[in-house]
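# The sequence and its predicted three-dimensional model are supplied below.
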Amino acid sequence: MLLLKCQLASDMGCLRTNNEDMILFNGGLYRDERYEQKFELAPQARFTAFVADGMGGHEGGEFASELATQAFDRFITDLPSGLSHETLSCEIKNWVDETHALIVNKGLELPQYEGMGTTFIGMFSYEGRVYMMNIGDSRLYRYRSGILKQLSADHSMRELTGDESAPSNMIYNSLGAGTSAFADFIELTGQLLDEDLFLLCSDGLSDMLTDDQIEELLQYTPTAVHLIEAAKAAGGRDNISVVLLQVTEQTDEAEVV
């Protein structure tokens, strides 16, 4: 049985006065918190690990990231058993459309939230399979045998156009902002190896540290807290949220989900 060890942490950073990020992990929502858990992933269990980076002013970003994480938690809990990959993909698309509309409509109802939106990056399991899902420019990395690889694609204008002068935080895809949203939805099941380490993060980490710096930190101090402290030492210009998931086939004292 697969054993996952999770560490998560979310921090306001050095310059912001509030935290617009939100972490969803196995039904719990985390902001300005630290948490650790290890658990055995039973074949029919469902786990969730997501980072949402909200945008839209002092209150809007907080609200958008909370709406998205709450909505996905309800979605994965209520999802029927026995769906094929194709049907699950359709359900994910419907969830993206509905959640995008939810956030847009909340912004129209409440003027202080108009224009709010959020990124959404993470991993989840369903029927013994593991998937990744990405909306925006928050990132999923895999650290394997000393090498860090970005698995997600940034939905940013810099990535789209190849223009390195474009602001790194100018994105063309998010939940709530723009006319529509889409998700990259990819199965990872066959790609999981013993001792793989997966990193989910908001751009408060990836804008402050290069991939080489993150790789070095994971080699010597692979903890969520050390990553956040390094980003803050580099300037900490934005909120910083990190989830680390380590895969191992060895089981010890752990919760079963």
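Happy to help now that I have it.
# Every contact and neighbour count from this point should use C-alpha atoms.
Will do.
# ok, which stretches of this structure are strands?
With DSSP state E as the criterion, the chain has strands at 2-11, 21-25, 28-30, 34-41, 48-55, 117-118, 120-126, 129-135, 139-144, 147-150, 184-187, 197-201, 240-248, 255-256.
# Tell me which other helices or strands the last one touches.
So the one you mean is strand 255-256. Where contact means 3 or more C-alpha pairs under 8 Å, 6 or more residues apart in numbering; DSSP states H and E, strand 255-256 is packed against strand 34-41.
# before we move on, back to that, looking at the strands of the chain, which is nearest to H100?
strand 117-118 (8.4 Å; C-alpha to C-alpha).
# other SSEs contacting the closest one?
strand 48-55, helix 57-78.
# Distance to I240 and mean neighbour count for these - can I get that in a markdown table?
Formatted as a markdown table, the helices and strands packed on strand 117-118 follow (distance: least, C-alpha to C-alpha, whole Å; neighbours: other C-alpha atoms under 10 Å):
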| stretch | distance to I240 | mean neighbour count |
| --- | --- | --- |
| strand 48-55 | 9 | 28 |
| helix 57-78 | 13 | 20 |
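# out of these, nearest to A224?
Of all the helices and strands packed on strand 117-118, it is strand 48-55 that lies closest to A224, at 13.1 Å by C-alpha to C-alpha.
# from the chain's centre, how far out does the closest one sit?
The chain centroid and the centroid of strand 48-55 are separated by 4 Å under C-alpha atoms, centre = their mean, to the nearest Å.
# how far off strand 197-201 does it point, in degrees?
On the basis of axes from the mean of the first three to the mean of the last three C-alpha atoms, to 10 degrees, strand 48-55 is oriented at 30 degrees to strand 197-201.
# if we can go back for a sec, buried deepest among the strands of the chain, which one?
Of all the strands of the chain, strand 117-118 has the most neighbours on average by mean count of other C-alpha atoms under 10 Å, namely a mean of 32.
# Residues touching it, excluding its own?
For strand 117-118, contacts defined as C-alpha atoms under 8 Å, 6 or more residues apart in numbering pick out 52-56, 60-61, 64-65, 68, 103-104, 136, 174-177.
# mind giving me TSV with the helices and strands packed on strand 117-118 and columns for distance to S152?
What follows is the helices and strands packed on strand 117-118, written out as TSV (distance: least, C-alpha to C-alpha, whole Å):
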stretch	distance to S152
strand 48-55	13
helix 57-78	19
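# so which of these gets nearest R144?
It's strand 48-55; of the helices and strands packed on strand 117-118, that one is closest to R144 (C-alpha to C-alpha) at 19.1 Å.
# And that closest one, what does it pack against?
Counting by 3+ C-alpha pairs under 8 Å, 6+ apart, the packing neighbours recorded for strand 48-55 are strand 21-25, helix 57-78, strand 117-118, strand 120-126, strand 197-201, strand 240-248.
# next up, a second structure to put side by side with the first:
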Amino acid sequence: MRAFGNTDIGCTRKVNEDDYCILQNENGDWLAAVCDGIGGSAAGEVASHLAVSKLREAFLKAPVFKKDSQVNDWIHDTLNKANDAIYLESMRNRKERGMGTTCVGMIYANNATYIFNVGDSRLYAYYSDGLIQMSEDHSVIAKLIKEGKIKPEEAKSHAQRNTLTNALGVWRVFRIDTNKIDSNYRYILICSDGLHGYVSYEEIQAIIDSSAYNLTDKVNALISRANQSGGYDNCTVILMENERYQDGSND
């Protein structure tokens, strides 16, 4: 597995409330995650940093994962601890009251890929037939589209386009989506809505698919494209390249 990540404040924000991590532990397992803070000012920045810190700290001490249930339990336990840490910190500081963060990521262990999500940051997998969104947005917009109340093309101009229905640190009870996915992907893309909210699916896929860019160039090109589209939000991108990928398009 090869990986590169980067984050950018964008063109209009005063604080970068995104945070991310990419690491491999002593067991040889990989963790990659993106967190996009909410709450305004420094509060969102605090929440995303706390979540990433909890993930990093727990993963470096993680046991050898031998069963799917072990990974699932680890994800739920770690994100619950992150949720509690953010919530308690917000109670201690009035200026941080109501802060929270999205959290999306993947674990690669024992030749298997596990993904998790809270909020509207996204994880995509690039298989032989193209780029596929693997996470489900926890947002008012996603709910309205799913219920058929608005069309996808209406989402970008909708008044509630940035309203989340789920996040870490805001509520005692929250939702964690977990899944085990097919590991025969070429790339895993993990990003905040600073990318997918402003750069089209077609543009994202074209940059990832480009043979003119190496892994680092692809990540930086995606962030540059978000800034060219206005840079209205912080933008964080992680790209994981699967060196074991085998093109099965002719199977």
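Received it, and whenever you're ready, just let me know what you need. Computed from a prediction, not measured in an experiment: that's the story for all the values here.
# What does the TM-score come to for these two?
The TM-score (TM-score structural alignment, normalised by the length of structure 2) is 0.84; 230 aligned residues with a C-alpha RMSD of 2.1 Å.
# about what we covered before: can I get the strands of structure 1 in TSV with distance to R74 of structure 1?
Below are the strands of structure 1 laid out as TSV (distance: least, C-alpha to C-alpha, whole Å):
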stretch	distance to R74 of structure 1
strand 2-11	21
strand 21-25	11
strand 28-30	12
strand 34-41	20
strand 48-55	11
strand 117-118	18
strand 120-126	13
strand 129-135	16
strand 139-144	22
strand 147-150	28
strand 184-187	18
strand 197-201	21
strand 240-248	20
strand 255-256	20
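# For S241 of structure 1, find the nearest of the helices and strands packed on strand 117-118 of structure 1.
strand 48-55 (7.1 Å).
# Onto which residues of structure 2 does that closest one map?
Strand 48-55 of structure 1 corresponds to residues 31-38 in structure 2, going by TM-score structural alignment.
# ok, and what's touching the matching stretch?
Taking C-alpha under 8 Å, 6+ apart as the rule, stretch 31-38 of structure 2 contacts 17-24, 43-49, 51-52, 59, 99-108, 121, 190-192, 236-238.
# go on, stretch 15-33 of structure 1?
8-12, 47-55, 58-59, 61-63, 65-66, 69-70, 73, 202, 236-241.
# And the match of strand 48-55 of structure 1 against structure 1, how far off on average?
Compared with structure 1 after fitting, stretch 31-38 of structure 2 has a mean deviation of 0.7 Å; criterion: mean C-alpha distance after the TM-score superposition for structure 1.
# just how off-centre is stretch 187-196 of structure 2 within its chain?
6 Å.
# how about M91 of structure 2, what's its partner in structure 1?
M91 of structure 2 maps onto L108 in structure 1, by TM-score structural alignment.
# A181 of structure 1 versus that match, what's the distance?
17 Å (C-alpha to C-alpha, to the nearest Å).
# Please say which of those two ends up with more neighbours.
A direct count of neighbours by other C-alpha atoms under 10 Å for L108 of structure 1 and A181 places A181 higher, at 20 against 14.
# List the residues that contact the more buried one.
Counting by C-alpha under 8 Å, 6+ apart, A181 of structure 1 makes contact with 96-97, 100, 135, 173-175.
# if you skip the residues just before and after it, what's nearest to the most centrally placed residue in structure 2?
Nearest residue to the geometric centre of structure 2 (C-alpha atoms, centre = their mean): V104, 3.4 Å. Nearest in space to V104 of structure 2, with sequence neighbours left out and distances taken as C-alpha to C-alpha, 6 or more residues apart in numbering, is N117 at 4.2 Å.
# List the contacts of the one you found.
Residues counted as contacts of N117 of structure 2 (C-alpha under 8 Å, 6+ apart) are 102-105, 135-136, 176-178.
# 6 Å - rerun?
N117 of structure 2 makes contacts with 103-104, 176-177, as judged by C-alpha atoms under 6 Å, 6 or more residues apart in numbering.
# same check, this time on K54 of structure 2
A82.
# Next: G178 of structure 1.
G178 of structure 1 neighbours (C-alpha under 6 Å, 6+ apart): none.
# what do you get for E249 of structure 1?
Under the criterion of C-alpha under 6 Å, 6+ apart, the neighbours of E249 of structure 1 are 2-3.
# Could you find the counterpart of it in structure 2?
The equivalent of E249 of structure 1 in structure 2 is R244 (alignment by TM-score structural alignment).
# how close does the aligned partner of C201 of structure 1 in structure 2 get to L239 of structure 2?
C201 of structure 1 maps onto C191 in structure 2, with residues paired by TM-score structural alignment. Counting by C-alpha to C-alpha, the separation of C191 of structure 2 from L239 of structure 2 is 9 Å.
# same check, this time on R172 of structure 2
32 Å.
# same question, Y87 of structure 2
Here Y87 of structure 2 is placed at a distance of 30 Å from L239 of structure 2 (C-alpha to C-alpha).
# and what of A85 of structure 2?
28 Å.
# Not counting sequence-adjacent ones, nearest residue to S229 of structure 2?
Closest to S229 of structure 2 by C-alpha to C-alpha, 6+ apart is Y198, at 6.3 Å.
# and stretch 86-106 of structure 1, which residues are buried?
Neighbour counts using 16 or more other C-alpha atoms under 10 Å place 88-89, 92-93, 95-97, 99-104, 106 of stretch 86-106 of structure 1 among the buried residues.
# how close does that stretch sit to structure 2?
With mean C-alpha distance after the TM-score superposition for structure 1, stretch 86-106 of structure 1 departs from structure 2 by a mean of 2.0 Å once superposed.
# chain center to that stretch: distance?
With C-alpha atoms, centre = their mean, you get 17 Å for stretch 86-106 of structure 1.
# just checking, what packs against the longest helix along structure 2?
If you go by DSSP state H, structure 2 has its longest helix at helix 68-92. For helix 68-92 of structure 2, the elements it packs on are helix 43-60, judged by 3 or more C-alpha pairs under 6 Å, 6 or more residues apart in numbering; DSSP states H and E.
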